[in-house]
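Colleague: Fold the following.
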Amino acid sequence: MRYEPDRCRLKILYKQTGITQRMVHIITGIPESQLSDYANNRTYMGFGTAVTIAKALKLQNIEEIYTWRIIEES
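Modeller: You can find the predicted model right below:
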């Protein structure tokens, strides 16, 4: 069994943490358009980007950035 990201939770996390997309952009240097693409599930972020964003949002666990789905292997 393995996991893969399902839906990005950035919009929810911005509300929960009080840290805006603009603030994440300022902290990380990641363009707001790219953050928007992640938040709207137009693209997935790589591991390094996920860690960077998780730290900017002060998350305890980077897994919080996405909901996850289980991939059953036959």
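Colleague: okay, CA-based contacts and neighbour counts for the rest of this
Modeller: OK.
Colleague: any idea how far Ile62 lies from Arg22?
Modeller: For Ile62, the distance to Arg22 (CA to CA, to the nearest Å) stands at 19 Å.
Colleague: What are the boundaries of the strands in this structure?
Modeller: For the chain, the strands defined by DSSP state E occupy 2-8, 66-71.
Colleague: Second chain to compare with the first, below:
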Amino acid sequence: MKYVIERCCLDDVLTKYGKTRSDIEQITGINRRQISRYAKGRSTMQFETAVTIAAAIDPECDPRELYVWMTVPLSKG
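Modeller: Have a look, this model is predicted:
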């Protein structure tokens, strides 16, 4: 079994922790357009970026919260 990203939850996580995209831009220096691409699912964050954004949101935020994950079986062969 492996995990694959189903969709980005960035905006939901920001709301949960009381932050905005602008807050993340100011804290991380990541361009607002790029943050928007992540939130809309047009681009997938590298792991380092997800960790950076999660830490900017809240020290208790787990980077895995930024996406909805689904499991798929490994193909045999």
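Colleague: Put one on top of the other, what's the TM-score?
Modeller: Laid over one another, the chains give 0.93 as their TM-score (TM-score structural alignment, normalised by the length of structure 1), with 74 aligned residues with a CA RMSD of 0.9 Å.
Colleague: circling back to that earlier point, can you say which of the strands of structure 1 is nearest to Asn41 of structure 1?
Modeller: Nearest of those to Asn41 of structure 1, taken as CA to CA: strand 2-8 at 6.1 Å.
Colleague: what's near enough to touch Leu13 of structure 2?
Modeller: If you look again at residue 13 of structure 2, you'll see it is Val, not Leu. When contacts are counted by CA atoms under 8 Å, 6 or more residues apart in numbering, Val13 of structure 2 touches Glu65, Leu66.
Colleague: Repeat the analysis, applying 7 Å as the threshold.
Modeller: Leu66 (CA atoms under 7 Å, 6 or more residues apart in numbering).
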